[in-house]
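1. My questions are about this predicted structure, shown below with the sequence.
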Amino acid sequence: MSYKAWFQCASGCNERYELNEIIYNCKTCGGLLEVKHDIEKLKHRSPGSWMRLLDERYRRTKWPFGSSVWGKKEMVCPNVDNENVVSLYEGGSNLFWAERLGNIIGTEDLWIKQCGNAHTGSFKDLGMTVLVSMVKQMISEGKDIMGVACASTGDTSAALSAYCAAAGIPAIVFLPKNKVSTAQLIQPIANGALTLSLDTDFDGCMEIVQKICRENNIYLANSMNSLRIEGQKTVSIELVQQLDWEVPDVIIIPGGNLGNVTALGKGFLLMKELGMINKLPRIVCVQAAKANPLYQSYLSGFKEFKPVQAQMTLASAIQIGNPVSINKAIKMLKLFNGVVEQATEDELANAAALADKTGLFNCPHTGVALAALFKLLEKNEIKKDERIVIISTAHGLKFTDFKVKYHENKLEEVESKYANVPLELPPEYDKVNRAIIDKISEYS
């Protein structure tokens, strides 16, 4: 069976373009594009047959299908030849049963999808493997592409630089100066990317990178490029696969540029259209209170949207005031009975720390999602007996400064409820023994 995908205008005029065309907006109306698949061809295989095939490929060694993205190649990007796939064995991240945290907050069925357990430490790998593979495919077909560029708050630049380094394609990353962690900054540097630190915010970087790409034969890798969304939508398919093909009741995801919300919804809609599932979950999108344009729109029933000037937040990866995927995200949230919530600095930091005490090691953005869960449970908008999945977007090791300052009680606007500092003691048995006994007794 020969499968096919293409770009199509997402704004309603339905103009179509080939995936190997360097294009990001509809030529007719200027709207964003989305990747469409030949659903009728995909339906030639039965739902049960698809599920068996995906299970057979999952985490195996046959190239490129052991990747949890490329194991779903027919429904992600069939246009790339196998020899042009650039894969770092992405996907297959742990679906963590958060039993102890659930017991603390009173939920019966809580799971954390740990997308940060990835090659570059975030869910951005899932989309970047598709985009860079498509660039390699275009280069093999004779397209003149000087390099691939992105604006980033940290994680996108890490993923782009790693995949381009693996493919031997130049990468250019635009980062807002002093607004990404050291761990995030060093990743593109180590992978040899041309790293530009601009004295602006993400929205300022985004404006410049789009102009650079328009005026040069440089390919744009931000999430307005819907090839990224195709890889990221596999999160939905994978987590249902990990739950033995059962759909959770609620999924909570942090949102910045909002491509991840669109991707999450696309995966579920595809599975439902192919008959692999028979219901859709509710999607909750959460923003930092200091960068909350979607939340503000939600309060008006999505009747209007106004960009905001994003303020400095601990959740730096979602410090975005003018998300490019806003219209797609709103459309998706309406389809999924969506809820939008926000979290303050104090709420997100303490939520992350509480979860860490039960065996996790959360990035601040996962803290945003967890804080929303706590609030929505309290308001009874999420029921305690529902199956809940939190999408953890990055690894906590990228944010060690956030962790250290939390436990030293040095974060502005945060009262560290779960601070845990080392005990400094002389090397004397009696004093060490007494300290241990006193400390352990606090757990009983």
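-> On my side now, so go ahead. Note that the structure is a prediction, hence the values are computed from the model and not measured.
2. going forward, measure contacts between C-alpha atoms and count neighbours the same way
-> Noted.
3. Do you have the strands of the stretch 201-350 of the chain handy? List them.
-> For the stretch 201-350 of the chain, strands defined by DSSP state E, counting those that start in this stretch occupy the ranges 218-220, 250-254, 282-288, 339-343.
4. could you say what helices and strands the second one packs with?
-> In other words, strand 250-254. If contacts are counted by 3 or more Cα pairs under 8 Å, 6 or more residues apart in numbering; DSSP states H and E, strand 250-254 sits against strand 282-288, helix 364-378, strand 387-392.
5. closest one to residue 248 among those?
-> With Cα to Cα as the measure, strand 387-392 is the member of those nearest residue 248 (5.2 Å).
6. Distance from the very next helix or strand once past the closest one to the middle of the chain?
-> Later in the chain than strand 387-392, the nearest helix or strand by DSSP states H and E is helix 400-407. Distance of helix 400-407 from the chain centroid (Cα atoms, centre = their mean, to the nearest Å) equals 22 Å.
7. and here's the other structure:
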Amino acid sequence: MRAAHQLRCTGCGQVTPPEEIAGDFRCAACGELFAVEYPGWAGAAPPNPGALRWLWKERRSSLAAADQSGVWRFRELLPIVQEHEIVTLREGNTPLYHLTQNAERLALPELYAKHQGMNPTASFKDTGMTAALSVAKARGFRWVACASTGNTSAAMAAYAARAGMRSLVLVPDGKIAWSKLAQSMDYGALTLQLKTDFDGCVAVLREVVRRAPVYLLNSVNPYRVEGQKTPAMEIVEALDWQAPEHVIVPGGNLANISALGKGFAEMHALGLLPVLPKLSVIQAEGANPLVRTMHEFSGEKLEPVEAQTRATAIRIGNPASWKKAVAVLRATGGTVEQVSEAEIALAKARLGAEGIGCEPASAVTLAGLEKMLIAGKVQRGERVVLLLTGHTLKDADYTIAYHRGELLRADEVAGPEQAALAQAIRDSRRDAVACEANVDAVLRLLHARDGGTA
């Protein structure tokens, strides 16, 4: 028998059995999203935190597929399917890097990056997709579907292919990186480019799943959150079961902060974590609905925006999980910040200079951290973890355009107040250099790059 769990509406609190949920995963009474909860935890004896930590560590040496997954290794905290129903590509177990160069530059000794771009399809979406698609397969669905700016579609298509299922992808025409689109095509998805934006794709998909036996795998699906909460366990495990003071995440559809907030809160409630970290969200200036709702409406309502940013993974103007995100910000004492296109591009280059490549949407975390330090929202002695959501090869064209000086418009780095930013961008560029095919020419360039001291 499947592990007992239930779905509770985050708006009105109504509890609905999982098998009665269909369509777009919204409450029939109030239209809000659901959250997975485990009522058995309340009446059971508290788990032994030490025993769980030992078990999860021991599983890393196991050859079983579920144990090799950084999601299902923690399956005691997401009992949503039985082990034989799990669909996995060995996701999770991603590295936590110490950002030595940026830590020194910012005088922030304990600065880390949790790189979710090291997942099988190169983004954090895999951790949620293994959970939600496993539920879809267990419930007997043949088709799964999503609307996407790229990463969700790649993950869904891969896991559906792995499970022997069929997948439908709706993407906004011309508004996602080709490398991401290529993934969903390669994994066999029926990929449709709609002449609209991401929010328009979502509207179409909601009607599709209402009228056809298709299982929705966008972030409104509460089982996605269950998988996406597991990086919280990996972070504190890597820090010897101590919480960082601050975790900073990019803000797109806002399921990420919702999931991590749930993971940290559950570990705290079960005695696995002594204190909660602050969770904060960074958005692009041109796609900043959460920043606006927190600053202008104190988190009480959201006004959608027409999203415009080159960081395509967070080009979302009407995020579905905004209420969950607001709840996490309030519960943890986190904050919101926005950054410009130029700040995003420079932050991405600065991460790359440490040998850590990420897609543009990931780099908003480093750019936002710098603003938070200036504003006093992060203190120099704190331990800070930046969440990097996607690999640099997710949008290689962006990187090439940046280093060739073709990415940013002149007005984006103009004016005396931007002089330092513009100079930092020029200093960080590393375009490929044309060179004659002889040793002397190579040595001259090597000598010049080394400041004339080679």
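-> Good, I have the coordinates. Since we're looking at a predicted model, the values are computed, not measured.
8. Overlay the chains and give the TM-score.
-> Here the TM-score for the pair of chains, by TM-score structural alignment, normalised by the length of the first structure, is 0.95; 437 aligned residues with a Cα RMSD of 1.8 Å.
9. Let me know which of the helices and strands packed on strand 250-254 of the first structure is tucked in deepest.
-> Highest mean neighbour count among these (mean count of other Cα atoms under 10 Å): strand 282-288, with a mean of 26.
10. residue boundaries of the helices in the stretch 1-150 of the second structure?
-> With DSSP state H, counting those that start in this stretch, the ranges of helices along the stretch 1-150 of the second structure come out as 40-43, 49-58, 65-68, 100-106, 125-138.
11. among the ones you listed, which is the most enclosed?
-> helix 125-138 (a mean of 26).
12. tell me how far it is from the chain's mean position?
-> Centroid separation for helix 125-138 of the second structure versus its chain: 15 Å, with Cα atoms, centre = their mean.
13. How about residues contacting it?
-> Contact with helix 125-138 of the second structure is made by 71, 80-81, 85-89, 91-92, 119-120, 144, 151-152, 155-156, 159-160, 163, 165, 215, 217, 221-228, 230, as judged by Cα atoms under 8 Å, 6 or more residues apart in numbering.
14. can you rerun that using 7 Å?
-> For helix 125-138 of the second structure, contacts defined as Cα atoms under 7 Å, 6 or more residues apart in numbering pick out 71, 81, 85-88, 91-92, 119, 151-152, 155-156, 159, 215, 217, 223-228.
15. Just tell me the aligned range of it in the first structure.
-> The alignment of helix 125-138 of the second structure onto the first structure (TM-score structural alignment) spans residues 124-137.
16. just stretch 174-192 of the second structure next, same as before
-> Taking TM-score structural alignment, stretch 174-192 of the second structure hits residues 178-196 over in the first structure.
17. Which positions in that stretch come out as buried?
-> Within stretch 178-196 of the first structure, the residues that count as buried by 16 or more other Cα atoms under 10 Å are 179-181, 183-185, 187-188, 191-193, 195.
18. What's the end-to-end length of that stretch?
-> Start-to-end span of stretch 178-196 of the first structure (Cα to Cα, to the nearest Å) is 12 Å.
19. Name the residues that touch it?
-> Outside stretch 178-196 of the first structure, the residues that touch it by Cα under 7 Å, 6+ apart are 153-155, 157-158, 161-162, 165, 170-175, 316, 398-399.
20. and the residues you listed, which of them are in strands?
-> Per DSSP state E, strands hold the following members of the contacts of stretch 178-196 of the first structure: 171-175.
21. Turn those residues into CSV, including neighbour count and distance to residue 13 of the first structure.
-> Below are these laid out as CSV (neighbours: other Cα atoms under 10 Å; distance: Cα to Cα, whole Å):
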residue, neighbour count, distance to residue 13 of the first structure
171, 26, 33
172, 25, 33
173, 25, 32
174, 23, 32
175, 27, 34
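22. Greatest separation within those residues: which pair is it?
-> The widest separation within those, taken as Cα to Cα, falls between 171 and 175 and amounts to 12.9 Å.
23. quick one on the thing from earlier: strands - which of the buried residues of stretch 178-196 of the first structure land there?
-> The strands, defined by DSSP E, take in residue 195 from those.
24. hang on, the earlier thing: nearest to residue 302 of the first structure, out of the strands of the stretch 201-350 of the first structure?
-> So among these, strand 339-343 is nearest, using Cα to Cα, at 10.5 Å.
25. In the second structure, what stretch matches stretch 234-251 of the first structure?
-> Counting by TM-score structural alignment, stretch 234-251 of the first structure falls onto residues 230-247 of the second structure.
26. got a list of contacts for the matching stretch?
-> By Cα under 7 Å, 6+ apart, the list of residues contacting stretch 230-247 of the second structure reads 71, 93, 260, 263-264, 273, 275-280, 382-386.
27. now do 6 Å
-> Contact partners of stretch 230-247 of the second structure, identified using Cα atoms under 6 Å, 6 or more residues apart in numbering, comprise 71, 260, 263-264, 277-279, 382-386.
28. mind checking the end-to-end distance for it?
-> Using Cα to Cα, the two ends of stretch 230-247 of the second structure sit 14 Å apart.
29. for that stretch, which positions count as buried?
-> So for stretch 230-247 of the second structure, counting by 16+ other Cα under 10 Å, buried means 230-237, 242-247.
30. Give me the aligned partner of residue 378 of the first structure over in the second structure.
-> Following TM-score structural alignment, the counterpart assigned to residue 378 of the first structure within the second structure is residue 374.
31. picking that back up, nearest approach to residue 404 of the first structure belongs to which of the helices and strands packed on strand 250-254 of the first structure?
-> Comparing those by Cα to Cα, helix 364-378 comes nearest, at 12.5 Å.
32. ok now that closest one, how far from the chain's centre?
-> How far helix 364-378 of the first structure lies from its chain's middle: 16 Å, per Cα atoms, centre = their mean.
33. again with stretch 27-37 of the first structure
-> On Cα atoms, centre = their mean, the centre of stretch 27-37 of the first structure falls 22 Å from the chain's centre.
34. in it, what counts as buried?
-> 31-37.
35. So which of those belong to strands?
-> Cross-referencing these against strands under DSSP E gives 33-37.
36. Just send those residues back as TSV, with distance to residue 373 of the first structure too.
-> Shown next, in TSV, are those (distance: Cα to Cα, whole Å):
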residue	distance to residue 373 of the first structure
33	32
34	30
35	31
36	33
37	34
